[in-house]
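*Asks:* Attaching a predicted model along with its sequence, questions to come.
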Amino acid sequence: MRGRTSPQLGNSEISKWAAVSQVVKENKIGILCVQETHLTAEHESQIDSIYSRRIKIINSRDPHRPGSSAGIAFILNREIANTVDLETIKIIPGRAMVLKTKWHNQENLLILNIYTPNNHAQHPEFWGKISQTWYEKNLPSPDFMMGDFNITEDILDRAPARPDNDNATEALRDLRHQLNVQDTWRLNNPTSRLFTYNSNTNSLSRLDRIYTAPSHERNTHNWESCTSVIPLDHRMVSVRHAPVNAPYIGKGRWTWPTSLLHDKKLIKTISTLGKLTQQKILYPQYPRHETENPQYFWESFKNQISQEARKAAKEHLNKIRSHIERLESDLEKTRNGPQQAKL
């Protein structure tokens, strides 16, 4: 998050949270884990009074500097996620918190939200404290462990490629083995490169990751790393989780893309069809029957313009999709090219 305020979004003390609410809604995110929230109790109250109809926020603040350091939060989309049967455990205030919720009827989902210190020397103690607390509270293995880890486990996750601090890396791996979670994206993409943070020195790294339980590997898809409309210094990482017993959800009702409102060719076609329909309604050529009446003409007109709109939308989307694919291909070549190792 890099704090709660943003000059680009106004001078409000909680200016970023309008964008957070928008991202959750538009991307249909069920649960969003954020780090570096810098929320005090007063800020939480303000956010809740404005956005509580759409999102539920569970925040853990730094006990010493709540408004200027650390802070992590779970943000639940009330339209998608269960916001009633919740249980939270603050393992390290402002740094590590567990959320337990019901997902798809009776299935429990355990998520560990992490914000690791920048100083690698503090990592062994940090991971060790989580390990000890997990053991003392006899917690089950999490389904997901995600957040800003401020360290990488694979040399491919940095450009220029290099290993991170051995003690810090080993401490993280020890905890992962204890909790039985894996870097599923990396396992499925052993030679690919994906970066979520660009430092001031133009070095790239994959600091933000989502670990999953091995049993969820087949039920996770649409792994993405994208730039968010929220002013951040990291890219947002996301994944879709579809349990085996999840209900099937179709594509939904088709709607006209708003971009078609500016398609002059389509508007001209609709205008021509509308005039023909109007003539048929005002000046019928045959006696009224099943296929010769205003209701039938009107329905036919709506079906025709829908077909024309679908054709136009397909043409528009194909052009956009082709352009995006070319850009993604260029980005992939740049990201995984040999020149990255020489930066």
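*Replies:* Nice, thanks for sending it over.
*Asks:* make it CA atoms for all contacts and neighbour counts henceforth
*Replies:* Will do.
*Asks:* Do I have it right that residue 214 meets residue 180?
*Replies:* Yes. Using Cα atoms under 8 Å, residue 214 makes contact with residue 180 at a distance of 7.5 Å.
*Asks:* In terms of packing, which of the two has more residues around it?
*Replies:* residue 180 (18 against 15; other Cα atoms under 10 Å).
*Asks:* Pull the contacting residues for that one.
*Replies:* Residues in contact with residue 180 (Cα atoms under 8 Å, 6 or more residues apart in numbering) are 141-142, 213-214.
*Asks:* Any chance of a markdown table for those residues, columns secondary structure?
*Replies:* A markdown table is the format used below for the contacts of residue 180 (DSSP: H, G, I helix; E, B strand; the rest coil):
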| residue | secondary structure |
| --- | --- |
| 141 | coil |
| 142 | coil |
| 213 | coil |
| 214 | helix |
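*Asks:* take the one below as the second:
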Amino acid sequence: MRKRKLGVLAVQETHLKNGDLDALNERMKSKIFIINSGNPNRPNANGVAIILNRQTTAWAETQKWVLVPGRALMVQFPWKNGGEHRTILNVYAPNDARENETFWKELASKWDGRNPPPKPDIMLGDMNIVEDSIDRIPIHGDDPNAVEALRSLKCKLGLIDGWREEHPETIAYSYPQETTRSQSRIDRVYTTKKIAKTTREWIIEPSDVKTDHNLVSFHYYEPGQQLKGKGRPTLPLWIAKDEYFLKLGRKAVRQATQDARTYTQAGLTEDRPIQYPVQQIYNKLKIDLYCVAKGRVADAIPKMKQRIEARTKDLKRVKRQQPWKRKSARCTYDTIAPAKIRHI
């Protein structure tokens, strides 16, 4: 969560006992807050959790609803300072087709009758079915009754598939199975149309944690949020270890040190009327170092971009031609991530 700057993370198949949950919250009390719902009959099975970043969310003011123990957990927390709230529903649907259909119908019934819970702004998790055959490889549809039950729930809650809205013609998968050589996009995020209007950067990519599912993420921003510029000029951290820059930088520092000593020993004369020579030499050194570093970055970054783009194409090719070789895709992704960090 810290690396990707995530405010909220939804996890399925947590298999957490109450004692383990308390221990984790105590251990990570300065960073995250975990809200979990386990299966009371089988603590080592199922389980869903919503993890809140303590630094960026009002985690202490959350409300939760366990709609289906171990399968559906909903959390609501204050949003910004405008008195509004955001409600997130995390689901882990059964794999069996009939149980899957029953699950969606049971979940939909929670909003019937008196005093229903608030409708979620976002519903996300492992659906264990796909709505469209294009989201599976080999291409085939899922149980029509289960799909209809899910669509009925979506209609009732006013939700749409955010990733598909952002990428209407893109093919991507979140769950590659090495044993059967198949892939599917069973991990999805549904949002209301209002929320979808202020989202961007919808991504499906391998998780930093070892798991058989990919991570689905997006950026949600506040409506009317001001556009921020680039800010003051900065340099990437890798320049501090670049040999070429260090070589030129040492040369500039030696020259500046020599000039400062010369002025200090000679003092103020008619030939040297500067009142603060050392400070001006130091200021010139900073400007020179920045110009050298900026020039080096301008030369190096296009080459880094080319390497990143080349490896990204390799990753797409591996996924498209040999989707069952997850290790090959993971290996390719592992070479892209460090390059992106270095580029930044």
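*Replies:* Thanks, I have it. Just so we're clear, the structure is a prediction, and the values are computed from it rather than from any experiment.
*Asks:* Just give the TM-score of the two.
*Replies:* TM-score of the superposed chains, computed with TM-score structural alignment, normalised by the length of structure 1, equals 0.84; 313 aligned residues with a Cα RMSD of 2.2 Å.
*Asks:* so which of the contacts of residue 180 of structure 1 persist in structure 2?
*Replies:* Compared against structure 2 with both residues aligned by TM-score structural alignment, their matches' Cα atoms under 8 Å, those retain 213-214.
*Asks:* Please convert the buried members of the contacts of residue 180 of structure 1 into ChimeraX selection syntax.
*Replies:* The ChimeraX selection below is limited to those of the contacts of residue 180 of structure 1 classed as buried (16 or more other Cα atoms under 10 Å):
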select :141,142,213
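*Asks:* And the contacts of residue 180 of structure 1, which is closest to residue 205 of structure 1?
*Replies:* residue 213 (23.3 Å; Cα to Cα).
*Asks:* Please report the distance of the closest one from residue 112 of structure 1.
*Replies:* According to Cα to Cα, to the nearest Å, residue 213 of structure 1 and residue 112 of structure 1 sit 12 Å apart.
*Asks:* Please apply the same query to residue 64 of structure 1.
*Replies:* Remark: distance between residue 64 of structure 1 and residue 112 of structure 1 (Cα to Cα) = 22 Å.
*Asks:* do residue 195 of structure 1 as well
*Replies:* 22 Å.
*Asks:* same question, residue 245 of structure 1
*Replies:* When residue 245 of structure 1 is compared with residue 112 of structure 1 (using Cα to Cα), they lie 23 Å apart.
*Asks:* what's the counterpart of residue 210 of structure 2 in structure 1?
*Replies:* Pairing criterion TM-score structural alignment: the partner of residue 210 of structure 2 within structure 1 is identified as residue 231.
*Asks:* How is its match assigned, secondary-structure-wise?
*Replies:* Residue 231 of structure 1 ends up coil, using three-state DSSP.
*Asks:* neighbours around it, how many?
*Replies:* Neighbours of residue 231 of structure 1 under the rule other Cα under 10 Å: 20.
*Asks:* just to revisit the earlier point, more neighbours, residue 64 and residue 112 of structure 1?
*Replies:* residue 112 (24 against 11).
*Asks:* all strands for the stretch 1-150 of structure 1, in order.
*Replies:* 31-35, 55-60, 72-77, 86-92, 96-103, 107-115, 144-148 (DSSP state E, counting those that start in this stretch).
*Asks:* What helices and strands are in contact with the longest helix anywhere in structure 2?
*Replies:* Counting residues, the longest helix in structure 2 under DSSP state H turns out to be helix 277-321. Helix 277-321 of structure 2 is packed against helix 243-266, helix 326-343, with contacts defined by 3 or more Cα pairs under 8 Å, 6 or more residues apart in numbering; DSSP states H and E.
*Asks:* now do 6 Å
*Replies:* With contacts defined as 3 or more Cα pairs under 6 Å, 6 or more residues apart in numbering; DSSP states H and E, the packing partners of helix 277-321 of structure 2 are helix 326-343.
*Asks:* Now do the same contact list for the spatially most central residue of structure 1.
*Replies:* Residue closest to the average C-alpha location in structure 1 (Cα atoms, centre = their mean): residue 238, at 4.2 Å. The neighbours of residue 238 of structure 1, taking Cα atoms under 6 Å, 6 or more residues apart in numbering as the test, are 223-224.
*Asks:* what comes up buried for the helix or strand harbouring it?
*Replies:* Here residue 238 of structure 1, judged by DSSP states H and E, is contained in strand 236-241. By 16+ other Cα under 10 Å, the buried positions in strand 236-241 of structure 1 come out as 236-238, 241.
*Asks:* That one relative to strand 144-148, how many degrees between them?
*Replies:* 170 degrees (axes from the mean of the first three to the mean of the last three Cα atoms, to 10 degrees).
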